[in-house]
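> can you look at this prediction? I've put the sequence above it.
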Amino acid sequence: MTTRDRVRALVEHKRFQHFIIWVIVVNAVTLGLETSPVVLREVGGLLHAADRVMLYIFTAEVALRLYAYGPRFFRDPWNVFDFLIVGISLVPASGPFSVLRALRILRALRLISAVPAMRRVVSGLLAAVPGMASIGALLGLIIYVAAVMATKLFSGISPQYFGDLGTTLFTLFQTMTGEAWPDIAREVMAQAPFAWIFFVIYILISSFAVLNLFIAVIVSGMEKTVTDDLAEAEEQHAADQARSDALILAEVRALRREIAELKEQRERA
């Protein structure tokens, strides 16, 4: 076994992966504690030292994986994600780059790549992006049409909510989320009693129909990801079974040859 094989076995070992997960969790906690002035006054130096140690651990882990996989390291998007997160953390956070200190918390996002369950969830969300983009465009079109109508209908009645197109767009977005829309509707209905028809139809279309389509697309993406993972696992199992069967068959053939040779030797004797 070569050195690269040993390093690959190390980074793929479950105990090593669990260790990295715990380091990520502890690092996220320490970064959260650094936001407290009281904690910084008491143990600020210890927190900064622990942060540097954990950054060294992350750097060493990425370096080991880079050595273990070679150029194949960058073929996995999750490896590239980890590489970028650690790379941002290594940029000196002083002078013009002091804003990057706030980006250290991005290391907590490495839990996504370290925990398989989280990785599957994010993969499902990414798989649903094309469908979500189409539904988002449809939702935007519906809100825009409703905003133009509402501005023309209610701008004189309630200018603080429907005075211009931008204000109306924000009001309709707020209405879509269900936030305080009855107060807005009652204010308009005080002068336009039939305004409830507009609000009810708009909420039914935007909230109950279009937003539920988002959920349907996300669920579909999650199911596709799970199906793909199961298919990949079945293919891997089939390949392992085929290798095992080939090995057993080779051993049986070798055993048959040995038996045949023994028979020939006995016949000669």
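Ah, there it is. No experiment lies behind these values; they were computed from the predicted model shown.

> rest of the way, CA atoms for contacts and neighbours
Noted.

> biggest helix in this protein by residues?
Determined from DSSP state H, the single longest helix within the chain is helix 211-268.

> which elements pack onto that helix?
helix 116-127, helix 129-154 (3 or more Cα pairs under 8 Å, 6 or more residues apart in numbering; DSSP states H and E).

> if we use 6 Å, what do you get?
Using 3 or more Cα pairs under 6 Å, 6 or more residues apart in numbering; DSSP states H and E, the elements in contact with helix 211-268 are helix 116-127.

> structure B:
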Amino acid sequence: MLLGQDLAPTLRARAARLVLSAGFQHAVTGLILLNALTLGLETSATVMASFGPILELIDGALLLLFTAELSLRIFAFRGRFFRDPWGIFDLAVIGISWAPSGGDLAVLRSLRVLRVLRLLSVVPSLRNVVGAMLAALPGMGSIVLLMGLMFYVSGVMATKLFGESMPEKFGTLGDSVFTLFQLMTLEGWVEDIVKPAMEQHPGALLFFIPFIVISTFVVLNLFLGVIVESIQTLRETRESADAEAAQVATDAAASAAHADSQMVLSELRALRREVAALRAERS
């Protein structure tokens, strides 16, 4: 019993070293990319007619490997695994893959492609980008509020200006907001919106051009600015943490060297005292 208790921490430590090793991470990344390829091939009727059973066999084998990898991580890190959001994400993705896909739950079979999203938890650079985007959400809230106010004010104005001449586009506030959203995306804005409006209202460009400039360029750049600032802040925080860790390691090494030198000096003093005592005895 005691042997088993002593062996478990050793096995966990070895499992943790294996999971955190670069080779293991690269192997998991390769399996995820292989799974992405097989899932994409399954969308082709021609490929499925020729290699369907093989692809399904590969998919099942990959699911077993992913489950084994997840079990190894849970064994290695125990409670720490469930405190890691990325661990919960991986557990949810693999759990969905094991859900029954027959009958009314057949839609769950298509959710197997979510395994590809595990690249977000495996590749550190992708984790950093997602972390930066999540950190930018509070700053984006103010921009979303600004955009909402702009769409509301512009929607009311567009309904009053063009509602009678273009009821299919600006007949109600909801129609106007939807049309303005299409205008913001620049999808068919000239032929579908601006030219028909200018046939009835020659000065319509005085409304549409400022709206396009503000919504498409200014607001989009605000979003990009918030995300870039978040990425920069995250990078600076990580670099600061690395610098502090390096400084702590340097201080610890210096402290250890100082302690060693003090120990050597004390041993030299003791040796000198012993030599002096021996000389005194001989004299």
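Arrived safely, thanks for sending. Since this is a predicted model, take the numbers as computed values, not measurements.

> got a TM-score for the two of them?
The TM-score (TM-score structural alignment, normalised by the length of structure 1) is 0.93; 269 aligned residues with a Cα RMSD of 1.8 Å.

> hang on, the earlier thing: tell me the average deviation of the longest helix of structure 1 from structure 2 after fitting.
Mean deviation of helix 211-268 of structure 1 relative to structure 2 after superposition (mean Cα distance after the TM-score superposition for structure 1): 2.4 Å.

> next one: that helix to chain centre, how far?
31 Å (Cα atoms, centre = their mean, to the nearest Å).

> map V53 of structure 1 onto structure 2.
Alignment note: V53 of structure 1 maps to A61 in structure 2; criterion TM-score structural alignment.

> ok, that match to T43 of structure 2 distance?
As for A61 of structure 2, its distance to T43 of structure 2 is 19 Å (criterion: Cα to Cα, to the nearest Å).

> which of those two has more neighbours?
Using other Cα atoms under 10 Å, the more surrounded residue of A61 of structure 2 and T43 is A61, with 13 against 10.

> and that one, how far from A68 of structure 2?
If you go by Cα to Cα, the gap between A61 of structure 2 and A68 of structure 2 works out to 11 Å.

> the residue mapped onto G148 of structure 2 from structure 1: neighbour count?
Aligned against structure 1 by TM-score structural alignment, G148 of structure 2 finds its counterpart in G140. G140 of structure 1 is flanked by 15 other residues according to other Cα under 10 Å.

> try the one 5 residues further on
Residues contacting V145 of structure 1 under the criterion other Cα under 10 Å number 11.

> ok, now I201 of structure 1?
Neighbour tally, I201 of structure 1, other Cα under 10 Å: 10.

> now for it: what does it line up with in structure 2?
With TM-score structural alignment as the criterion, I201 of structure 1 pairs with P210.

> what's the answer for S158 of structure 1, then?
In structure 2, S158 of structure 1 lands on M166 (TM-score structural alignment).

> what strand or helix carries the closest residue to that match other than its chain neighbours?
Among residues not flanking M166 of structure 2 along the chain, A197 sits closest, at 7.3 Å (Cα to Cα, 6 or more residues apart in numbering). Using DSSP states H and E, the element containing A197 of structure 2 is helix 195-200.

> tell me the contacts of the counterpart of A15 of structure 2 in structure 1?
Using TM-score structural alignment, the partner of A15 of structure 2 in structure 1 is V7. Contacts for V7 of structure 1 (Cα atoms under 6 Å, 6 or more residues apart in numbering) come out as A68.

> check the spacing between L169 of structure 1 and I105 of structure 1 real quick.
From L169 of structure 1 across to I105 of structure 1, the span is 34 Å (Cα to Cα).

> actually G178 of structure 1, not the one I wrote
Separation of G178 of structure 1 from I105 of structure 1 (Cα to Cα): 32 Å.

> neighbour count winner among the two?
I105 (19 against 12).

> residue in structure 2 matching that one?
Aligned partner of I105 of structure 1 by TM-score structural alignment: V113.

> what about its match, which SS state?
Three-state call for V113 of structure 2 (DSSP: H, G, I helix; E, B strand; the rest coil): helix.
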